[in-house]
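K.L.:
My questions concern the predicted model and sequence given below.
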Amino acid sequence: MTETETNLYDVVVLGAGPVGENVADRTRAAGLTTAVVESELVGGECSYWACMPSKALLRPVIARADARRVPGLAHLVHGPLDTAAVLAHRDHKTSGWNDDGQVAWLDGIGADLYRGHGRLSGERTVTVTAPDGGERTLTARHAVAVCTGTRAQLPPLPGLADVRPWTSREATSAKTAPARLIVVGGSVVAVEMATAWRALGSEVTVLVRGKGLLPRMEPFAGELVAEALTEAGVDLRTGASVQSVTRQDGVVVAVTDQGDRFEADEILFATGRAPRTDDLGLDTVGLEPGSWLSVDDSLRVNGTDWLYAVGDVNHRALLTHQGKYQARIAGAAIAARAGGAPAPGTGQDGEPWGPHTATADHHAVPQVVFTDPEAAAVGLSLAEAEQAGHRVRAVDVEFSSVAGAGLYADGYKGRARMVVDLEREILRGVTFVGPGVGELIHSATVAVAGEVPLSRLWHAVPSYPTISEVWLRLLEAFRDA
């Protein structure tokens, strides 16, 4: 092949995390030549610094907690976790931060991998700077897909860089448990890492600027998780805004706006995410560097006919499973447009394409928080549904009313809520909090995404005696309200 032919592809994908991999998988399956550019590890944030390592750390914690609630077993699991074994298991699940397996997978689907930093250098053009400084230009016939995800966002505290704070990456890849850990934040990363490191032996202090934990879920979710963290020995402070952080002789000192002073060996800031678009060459195509990329429901960047932004970078739903869902749709849309066929979805110019659009991003996004107890939700909270103008009613049920919950664990504690649209009699949202509820959420996702009428849900009979019987209790509570 000539140099020009070597660098010409149907599709160029920036970022080889789960989202980029799925875009490439779909475009290659459609017969489109595809290049993938990655500056770090193939497999991305989820594989090495987020989903996989965090859940590997948390699974032993949750399993021990469950065992402690089972008669005949509880007395056998009162000792501490084997921290070294847990960390070794975490390392195994991240393949020791080696991406050979994922590289082989890319090769297996026929995608070409370019190692280095990719930047847009004009329409349908990407310049890749390799680790050795060499440059190569890739040109896309049909589409460039930006799948670069997000990075941790640190607050603008003076001297914070000198403190060498943890972000989610350090929290999931640390080689030892710090004796003392301060966690700043109250959302998912904060509560999951507080759960994990407390169980692995760290003294943990959580400083939350707001009034409670998990502010994007129903209020009772944060309340139940906060209660459990406190019972586990976490020092939880709400209404505590960190004003200064220093490191003195290896000790981190954090001072809040109330003048309270906290010391630790490490400090984790779990205070939000920012798009990895600041050095992506967006300015070369009329977009703002560092911005979130706004897209239509086929994941095409608004105002363009060739640029796609898929996954966290478009700010629709910052979750790996939603990003992979978007990637499947984007890949199908790119392939359909490349072949001249109607692409799935409805585009910015209003043409009808069919049913396959990222509609779940709007009304049926599921999420599980892997704390003890777990918190799981899909769709809209009561407050969100009301703000959206729906006439709704929330129905709550305590899991203590469910026979299967009592069999799952002695003293099972948790709550379920469904948010019912009173005009259409469908579910707008469902939230579960309790041990093991992460495995319940897909049933709720099907009900919300499928807009299943309550009259049909009565005929979806839950098996007895399982925790799923909470569905019957929820329907009965709505009927009797």
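P.N.:
In hand now; what should we look at? Numbering: from 1, shown residues only.
K.L.:
make it CA atoms for all contacts and neighbour counts henceforth
P.N.:
Noted.
K.L.:
List the contacts of the closest residue to G17 other than its chain neighbours.
P.N.:
Excluding the flanking residues, the one nearest G17 by CA to CA, 6 or more residues apart in numbering is G44, at 3.7 Å. Each residue near G44 by CA atoms under 8 Å, 6 or more residues apart in numbering is listed here: G15, A16, G17, P18.
K.L.:
adding another structure so you can compare the two:
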Amino acid sequence: MDVFDVIVVGAGPAGEVAAGRVAASGLSTVIVENELAGGECSYWACMPSKALLRPVDLAGEVGRVTGLRLGGPIDAAAVLARRDAVVSHYDDAGQARWLDSAGVTLVRGTGRLAGPRRVEVTTADGGTRTLVANHAVLLATGSRPVIPPVAGLAAARPWTNREVTGVRAVPDRIVVIGGGVVACEMAQAMRGLGAREVTMLVRGGELLGRTEPFAGEMVARSLADQGIDIRMHESAEKVERPEPGGEVTVRLASGGTVTADEILVAAGRRAATDDLGLASVGLPESGPIEVDESMRASGVADGWLYAIGDVNGLALLTHMGKYQARVAADVVAARARGEADDRPGMRDRADRAGAPQVVFTDPQVCAVGRTEAQARAEGFDVRVVEYDMEQVAGGYLLGDGYRGKAKAVVDERRRVLLGVTFVAPGAAELLHAATIAVTSEATLDDLWHAVPAYPTVSEVWLRLLEAYGL
């Protein structure tokens, strides 16, 4: 048996941040990973997807400015080469070196709980290594894509986020199942990089259903203008692919078929807790791991087990997993030293306030906090203010085709923001100001004195406050 102060299972962004922070406090730390150190975000999600979307976004930007013209179609081969560089050609040597420099021991293999403070690792050669923690085990195994139980779908070997972000040749025709973030982003990327036919099958009646309704509507209009066929209230009833890698036929629930070269499933994700050995410590064997505000797993005696990132189901976002990792790591270090573990930074507030998120379509969708519907459902005294962002001088200067909308959800009793949504090209950089306002619960009267520079799109803050009546 190998004994360490802290064991981290999963070397994605959350796991790496937690391990590095714990090791920096002086605790001996080991991290277990069965794929690439750096995890989903680095190789198959956030980073490669944004590398694919950036030229599409920039092409849209150029097209909105008078006097500029895009010189022909996007060079897909060059974009894919740049994507390969962004993901380090799927080589995690750099991440492994960083872990070593941070004082973290990397063990390659599949980790599984085998009782209190004990992790059994199955290595690639079939061997077994047992790790024991003096203080804590942190689970950071992330999430996996959901494949709906559609006849023939799994057998057709559909693409998930991994295959589409790692695409070697852009398909001529692609069917996308889903209407969420991955579906919208990758439908736009494939179309922009040269796919002739992109068809989206959306079970519900809107895109991006967890955002304000106008966000999905604006993205749907943009995707349609780019030639993407969006079919609302439509779903796949059966999928047929007679030859591996050959043509795919999707039979629709409403009747008719769609034929394509590839099919992308973007129908959500689930916590990667299967075969994690949770039953050995008295927890349900599947589903998200319930945690308290310090990221400790609920129902585990002595509080030695923690769950951070997607695996706890709070917010399936890389930045939130890293935030939770910082919270948990500081709690673990304090408890190991016998110090108080209740300082303000050791409790999760951000998930309760509402995690910030950006959808990197064109236009971008940026939101933090509660939507209007969520705020009303929770019983707040809500007032809503909206503003068309093209009326801001900074927005007008970005091009004749610039369109955007901002919405603020206000708690009338306290006069603070419960949620903010921006939908506009390049709006992502506006989000952190909104995140600060929502998380800190700054009053509208205080925000009135935060003067935005002219002429920038951030003047939308002033316009929202004026629309409220300040």
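P.N.:
Perfect, I can see it now. A quick note: this is a predicted structure, and the numbers were derived from the prediction, not measured.
K.L.:
re earlier: in structure 2, what sits opposite the residue nearest to G17 of structure 1 in the alignment?
P.N.:
When structure 2 is aligned by TM-score structural alignment, G44 of structure 1 is paired with G39.
K.L.:
Over to R456 of structure 1?
P.N.:
Using TM-score structural alignment, R456 of structure 1 sits opposite D446 in structure 2.
K.L.:
sec struct for that match, please.
P.N.:
Following DSSP: H, G, I helix; E, B strand; the rest coil, D446 of structure 2 is assigned to helix.
K.L.:
Where does the lengthiest helix in structure 1 end up in structure 2?
P.N.:
Counting residues, the longest helix found in structure 1 (DSSP state H) is helix 320-338. Under TM-score structural alignment, helix 320-338 of structure 1 corresponds to residues 318-336 of structure 2.
K.L.:
For that stretch, give me the average deviation versus structure 1.
P.N.:
In the superposition against structure 1, stretch 318-336 of structure 2 averages 0.4 Å from its aligned positions (mean CA distance after the TM-score superposition for structure 1).
K.L.:
In that stretch, which residues are buried?
P.N.:
Buried residues in stretch 318-336 of structure 2, defined by neighbour count with 16 or more other CA atoms under 10 Å: 318-336.
K.L.:
How far off centre is that stretch?
P.N.:
Stretch 318-336 of structure 2 has its C-alpha centroid displaced from the chain centroid by 19 Å (CA atoms, centre = their mean, to the nearest Å).
K.L.:
those strands in the stretch 1-150 of structure 2, which residues are they?
P.N.:
In the stretch 1-150 of structure 2, the strands defined using DSSP state E, counting those that start in this stretch lie at 2-9, 29-33, 104-108, 110-113, 118-122, 128-139, 143-145.
K.L.:
Can you work out which other helices and strands pack against the third one?
P.N.:
Looking back up the chat, that one is strand 104-108 of structure 2. Counting contacts by 3 or more CA pairs under 8 Å, 6 or more residues apart in numbering; DSSP states H and E, strand 104-108 of structure 2 packs against helix 13-24, strand 29-33, helix 93-101.
K.L.:
change it to 7 Å
P.N.:
Packed against strand 104-108 of structure 2, as judged by 3 or more CA pairs under 7 Å, 6 or more residues apart in numbering; DSSP states H and E, are the following elements: helix 13-24, strand 29-33.
K.L.:
for those, which one sits closest to R349 of structure 2?
P.N.:
Proximity to R349 of structure 2 (CA to CA) singles out helix 13-24 among those, at 17.0 Å.
K.L.:
can you list contacts of the closest one?
P.N.:
8-9, 29, 31, 38-39, 102-104, 140, 308-309, 318, 321-322, 325-326, 329, 333 (CA atoms under 7 Å, 6 or more residues apart in numbering).
K.L.:
Where in structure 1 does it fall?
P.N.:
Under TM-score structural alignment, the match for helix 13-24 of structure 2 in structure 1 covers residues 18-29.
K.L.:
How far does the matching stretch sit from its chain's centre?
P.N.:
Offset of stretch 18-29 of structure 1 from its chain centre (CA atoms, centre = their mean): 19 Å.
K.L.:
Quick check: the helix or strand just after the longest helix of structure 1 compared with structure 2, mean distance?
P.N.:
Sequence-wise, the next helix or strand downstream of helix 320-338 of structure 1 (DSSP states H and E) is helix 360-363. With mean CA distance after the TM-score superposition for structure 1, helix 360-363 of structure 1 departs from structure 2 by a mean of 0.7 Å once superposed.
K.L.:
Would you mark the buried spots in helix 360-363 of structure 1?
P.N.:
By neighbour count on 16+ other CA under 10 Å, the buried set for helix 360-363 of structure 1 is A360, D361, H363.
K.L.:
Among these, which one sits closest to G122 of structure 1?
P.N.:
Using CA to CA, D361 comes nearest to G122 of structure 1 of those, at 29.6 Å.
K.L.:
In structure 2, what residue corresponds to A375 of structure 1?
P.N.:
So, by TM-score structural alignment, A375 of structure 1 is matched to V365.
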